[in-house]
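> return a 3D structure for these sequence lines:
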Amino acid sequence: MGRDDGVESGYGSEGQPRNRKHAKKENEEEEEEAMMSVERVFEGKEVPSWRQQLTVRAFVVSFVLSVLFSFIVMKLNLTTGIIPSLNVSAGLLGFFFVKTWTKVLEKSGMLQVPFTRQENTVIQTCVVASSGIAFSGGFGSYLFGMSDRIAEQMGNVPGANDYKKLSLPWIIGFLFIVSFLGLLAVVPLRKIMIIDFKLTYPSGTATAHLINSFHTPEGAKLAKKQVRTLGKFFSFSFLWGFFQWFYTAEDGCGFVNFPTLGLKAYENKFFFDFSATYVGVGMICPYIINVSVLLGGIVSWGLMWPLIGKKAGDWYSADLKPSSMHGLQGYKVFISIAMILGDGLYNFCKVLSGTLLGMYRQFKGKNSLPRVASSSPPESPQLSFDDQRRTSLFLKDQIPTSFAIGGYIIIAIISIISLPHIFHQLKWYHILVMYLAAPTLAFCNAYGCGLTDWSLASTYGKLAIFVIGAWAGASHGGVLAGLAACGVMMNIVSTASDLTQDFKTGYLTLASPRSMFVSQVIGTSMGCVISPCVFWLFYKAFKDLGLPTSAYPAPYATVYRSMAILGVEGFSSLPKHCLSLCYGFFAASILINAIRDAVPKKYSKFIPLPMAMAIPFYLGSYFAIDMCVGSLILYVWERINKAKADAFGPAVASGLICGDGIWTLPSSILALVGVKPPICMKFLSRAANARVDNFLKGS
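Modelled structure (predicted):
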């Protein structure tokens, strides 16, 4: 309206020249908008129907990449639990595989369907949905925490009600039962989230921009170079993992046990373990996360544990096993839990309050853009060409609300009947209450993720541990009931935020909501089979899986089981003075977060993150040093050539992560068939070496 008023007010004695001037300015604005418009670039290309976006080749490529990414996520789950965003890698590798496929067919004259950005989005959605089950499935947390292996290594003698013997059939069945409810819970809200509220979903938006750029001529050239770079570092990382394997004949052997900073530092978990995976993770994660992890390691293993260790015989019995929760191990686990819970509670309240405030503003009309009530193309001049085209296509392929609600009710009924047969400690009324609360919590998580890019799935899972565990009670298997409830809730809210994030990606790439939903369902189905099979390979290949001395200690399995015990038994299980220390670190975690939010951004970026600090309290700092090396490489690269670092840094990091991650497949197979490495490389002190030499001479 302002533009029309301006034209009208331009008439008069100087009306004609002023009108020409205004018209010229208007043309310049339109040209500028056309240059900035993404959809102008793709205007001449026909958008395929939602069925045409779902191609056989897309799902073949998705399956291959899902296996690769499931190995990567599983390895990260079972080592430190730090999992970076792999969306960029999924989009890039999906583009590379299908582009190669179509190029071969094009040269042979057999290409019938060109590769589109919508198909690329379908692949990325399917892969991320599938590999996401490797995280939300709890293989490194609540699910493995149910096992007798974790219960025994914590020093407990599990009763029949306190553990669940792991087996592949019930794990797959459990995941199929609980993994689809979150998808159906948010389907009716897609228009509100994407069109009405205009939520940003930073990861989904970044992925969409990446996919859009791949399908322009300039972007395709850069993508080829990025893929080439990824391939080089993938090969290097895979071969480096293969080379290291030769020197790991026994426990404590190989480069992973290299005392880089000295033997004393090695005893306190300070060493560089030559892990290509965590160097790559360090290149992807923000600097503050890597520094926070290192700082947490210094505070815990550098100061606290040596001091508490001197209290053996006073604060706790000196005769306990190292793995006992009543000794030093208890301080490591429960103080870490206190920090995680403090950080989770603070961010839960922060995101929830932001969600409620944002919703209030949206409904009051203070902060919302014009809403579109029908599926016809909007004519409002306030919407740009891109928004008009995207909104029109997003509303074109409706997913019936009755389908979503009906599907949710049917699956909920099936779950209420079947889940108590898998976990008899979890009663039908526990499940009913969770499913009544789940849609609200799924909406809150999806909305909060749209505002902050932060999914609080694990926080909702911990909430379920305490509520359902305490409700069931210790005498009725509350520990196992709490862990099972965590799995139910975590899967629902995690898949809900993932799907809404993908709806945003689809909105920006003109992929149909129907194709996004179908792709998410197929990807989730793949994940419900692939992830348990990958975990089972690890479980059978590495007999020490879950032990603190293992290459795969699964720290969060111990943490989640300890939370369940704490929720059922209260604080009676804690060693002396541990509760006071937990209170202190819980409060410190909340205070640090509050200070981060209170000070200006230029200062807050230097304040550590309590959640990241908590991770090495249990594990040590070896992976933190790897990650800081990755940060250092990226920092130096940015200083030398920032443009090149920004363009190729993610590709290098992805190559390092993918190569080392996929090496776990052949190494697991070798372990399963009983093939052992030929060499053991160990590092001894001078005194120990002298004793070994004297012993060998004497023999």
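
> every contact and neighbour count from this point should use C-alpha atoms.
Noted.

> what about Val636, how many residues nearby?
12 (other C-alpha atoms under 10 Å).

> ditto for Ala587
For Ala587, the tally of surrounding residues (other C-alpha under 10 Å) stands at 15.

> what residues are up against it?
Gly342 (C-alpha atoms under 8 Å, 6 or more residues apart in numbering).

> okay, and it sits in which element?
Per DSSP states H and E: Ala587 is located in helix 578-598.

> His430 contacts Ile468, correct?
Yes - counting by C-alpha atoms under 8 Å, His430 sits close enough to Ile468 to count as a contact (6.9 Å).

> for these two, indicate the residue with more neighbours.
Ile468 (28 against 19).

> thought Ile284 was touching Ile82?
No - the pair Ile284 and Ile82 does not pass the contact test of C-alpha under 8 Å, sitting 11.3 Å apart.

> the two: who's more crowded?
Between Ile284 and Ile82, counting by other C-alpha under 10 Å, Ile284 is the more crowded of the two (23 against 16).

> compare with the first, here's sequence two:
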Amino acid sequence: MEKTDMELKQEEEEGAPAPSVERVFDGVRVPAWREQVTVRALVVSLGLSVMLSVIVMKLNLTTGIIPSLNVASGLLGFFFVKVWTKALEQAGVLRVPFTRQENTVIQTCVVAAYGLAFSGGYGNYLFGMSSKIAGQATEADDSQNIKDPKLGWMIAFMFVVSFVGLFSLVPLRKVSRIQQRPTDCTGNRPSANSSSFGNIMIIDYKLIYPSGTATAYLINGFHTPQGENLAKKQVRTLGKFFSFSFLWGFFQWFYKSGDDCGFEAFPTLGLKAYENKFNFDFSAMYVGVGMICPHIVNASILIGAILSWGIMWPLINNQKGNWYSADLAPNSLHGLQGYRVFIAVSIILGDGLYNFLKVLTKTVQTFVSDSQKIRLSTLPVSDEVQMAKQPIVSYDDDRRIEVFLKDQIPKWVAIGGYIIVSLVSIITLPHIFPPLKWYFILVAYAVAPVLAFCNAYGCGLTDWNMASTYGKLAIFVFGAWAGAHHGGVLAGLASCGVMMSIVSTASDLMQDFKTGYLTLSSPRSMFVSQVIGTSMGCVVAPCVFWLFYKAFDDIGVPGSQYPAPYAIIYRNMAILGVDGFSALPKHCLTLCYIFFALAILINLARDLSPKKVGQCIPIPMAMAIPFYIGAAFAIDMFIGTVILFVWQKMDRAKAAAFGPAVASGLICGDGIWSLPQAVLALAQVKPPICMKFLSRKMNDRVDAFINSAS
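Below you'll find the model as predicted:
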């Protein structure tokens, strides 16, 4: 029986939980799962997938830092469908209103599609196979360890590996304890046979999945009267800063006709600082990224930039001719570039190992604890005692569980899908990558469900997706298994892609199930939209990368517009896994050991210190990023975090409501400008002006040369 308004008010005064979300939607019909996956939702999803894939690809090929674009996709999806339905409503032909379930389908589809622009490895393992990156590596540049990008095999590879993770959690499914609940909100007892692989995460263990939960509350808020008005204001704000960012990128293009030209080469902190890559390069995108990333992440990146480019690299450069040959090319990994790459690798591995063990330990402890509670709650005691031990189920939980159990994915579909896709992969992948033997893939798929479960469970607890860590583990295991003389580097990089795709997709699916659970979206519509979004991403992501690859000749080259820093890092991880440390320059291995240990110690200090102290200690993974690519983007991001910090001090509520919209607008505008810029480059249309900055002495020489020439 529903509670009266007086009873609800009394509960609020007594410190009861917040008012029910689902009571706001009490009179709203929940559409069937087929009605949630609409044509207009898929059309909007495809458009947003292309736009956000371009943005993610640009970020992937510049710094490798990919902020969450869920807010942008949610806002834009809401906006475009609202415009669509408003136009149809005025024309008198609107048949189906826009629901939060349809909004969730768009969100799921878009995130699945643009997620492949990152997990597809275009900025790390996949591009690391190319001859362009192999030429910069220490060794292993023979033909059996090289695979240059081609649109055909990249699309085939995406289709082969990207769907396995969607089915990988099925072998671990179990009967949900939901059968112990006396009745659902309709008065019926849910059947144990309706249990699905999502139940263990969502219902049994009630995992938070912070990103999925935040997305659900965003969507729920959009579709309430007050939330819809706020969403319209947020979309207008996003549109303003989108336009500004796009036009600013267009304006900057006119001044970049050569190397070291334009606003990117503006020596804002002086020429000497610019030589060490310390300058503000007027990037609207990275100012926006800084506004989305937590303050400690931005501060950590700046600290890492100061430590590396401000202190370490100038000191090591003074040892030229002593620690390494003075005659080496600037990009040789036997020289200063080797210290940059391998010290960054050691920090990343140290931080990844620590967090992997931390999340795994927490996952096992929580899983065992919850399993014991569930086992105790199902002992054969009397109904009265059993009912007394039942946790109080709120109206929202009751309603959500009822809908969540209604449309489950059949077990035979999920297990059959896993077997079929695995067989296709085992047969197909050795033809794409000859060093990757069929039994490597069989072993990977045999352990994949366990690893996918660990990653999905850990992500539900901490919101930390450890897919890249599992990928690095695969690099070392399968690369060493293949061996140095049998294409071990290529095998390691390819197996990284296989493993990353499985565990990342499984984790994303559970995030989406959490969002669907909180918005009363059908698990079946979530699964279908994930499959459709993944299919979109398998075509869109390779095509977007191919556009960048063909438009910019210097892609992957250090110091270029798109250096793809993680590509050389991942390739050298594979070389280390196969060949060992023999190719490192003098004292580089010692420094790697020191920074590997330092990454672990800093993480320990963060976890063991009081909360107020720990949250001020830098994050090693973030510190490692500028070690290789420079400090310019670190300054951009720090300016973004300063803007947000001041805004929060002045008006915290407004900053919370509109900060993500401003940041998303800056990121989207600059990112979308990359598309016409690439088209202009393909058409061989070059900017008309080169804006350069010279010292006074150099300027006098240039003036003298011009005068003598005239």
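
> okay, the helix holding Ala587 of structure 1 sits on what stretch of structure 2?
The counterpart of helix 578-598 of structure 1 in structure 2, counting by TM-score structural alignment, spans residues 588-608.

> tell me how far the matching stretch is from the chain's mean position?
Mean C-alpha position of stretch 588-608 of structure 2 versus that of the full chain (C-alpha atoms, centre = their mean, to the nearest Å) differs by 25 Å.

> okay, Ala494 of structure 2 and Gly152 of structure 2: tell me how far apart.
If you measure Ala494 of structure 2 against Gly152 of structure 2 using C-alpha to C-alpha, to the nearest Å, the figure is 16 Å.

> the more surrounded of these two?
With neighbours defined as other C-alpha under 10 Å, Ala494 of structure 2 and Gly152 compare such that Ala494 has more, 30 against 11.

> name the element the counterpart of the more buried one in structure 1 belongs to?
Taking TM-score structural alignment, the alignment pairs Ala494 of structure 2 with Ala484 from structure 1. Applying DSSP H and E as the criterion places Ala484 of structure 1 in helix 478-509.

> how close does that helix sit to structure 2?
When structure 2 is superposed, helix 478-509 of structure 1 averages 0.3 Å from its matched positions, counting by mean C-alpha distance after the TM-score superposition for structure 1.

> name the residues of that helix that are buried.
Using 16 or more other C-alpha atoms under 10 Å as the burial criterion, the residues of helix 478-509 of structure 1 that qualify are 478-509.

> stretch 685-696 of structure 2 now?
Those buried within stretch 685-696 of structure 2 under the rule 16+ other C-alpha under 10 Å are Lys686, Cys690, Met691, Lys692, Phe693.

> list the contacts of the most centrally placed residue in structure 1.
Nearest to the mean C-alpha position of structure 1, counting by C-alpha atoms, centre = their mean, stands Ile83 at 5.2 Å. Listed by C-alpha under 8 Å, 6+ apart, the contact set of Ile83 of structure 1 reads Val73, Leu76, Asn77, Val281.

> so how many other residues sit close to the first one?
The reference is to Val73 of structure 1. By the criterion of other C-alpha under 10 Å, Val73 of structure 1 has 26 neighbours.

> and what of the third one?
One way to gauge burial is a neighbour count; for Asn77 of structure 1, by other C-alpha under 10 Å, it gives 24.

> what's the answer for the last one, then?
Taking other C-alpha under 10 Å as the neighbour definition, Val281 of structure 1 ends up with a count of 27.

> now name the helix or strand holding the residue opposite Glu11 of structure 2 in structure 1 once aligned.
Aligned by TM-score structural alignment, Glu11 of structure 2 pairs with Glu29 of structure 1. Per DSSP H and E: Glu29 of structure 1 is located in helix 15-36.

> for Leu320 of structure 1, helix, strand, or coil?
Per DSSP: H, G, I helix; E, B strand; the rest coil, the secondary structure class of Leu320 of structure 1 is coil.

> how close does the closest residue to it other than its chain neighbours get to Asn694 of structure 1?
Using C-alpha to C-alpha, 6 or more residues apart in numbering and skipping the chain neighbours, the partner closest in space to Leu320 of structure 1 is Gly327 (6.5 Å). With the distance defined as C-alpha to C-alpha, Gly327 of structure 1 ends up 37 Å from Asn694 of structure 1.

> confirm that Arg524 of structure 2 sits in a helix.
Yes - the assignment for Arg524 of structure 2, made by three-state DSSP, places it in a helix.

> counterpart of it in structure 1?
With TM-score structural alignment as the criterion, Arg524 of structure 2 pairs with Arg514.

> I'd say that match and Lys396 touch.
No - with the criterion set as C-alpha under 8 Å, Arg514 of structure 1 and Lys396 do not qualify as a contacting pair; they are 9.7 Å apart.
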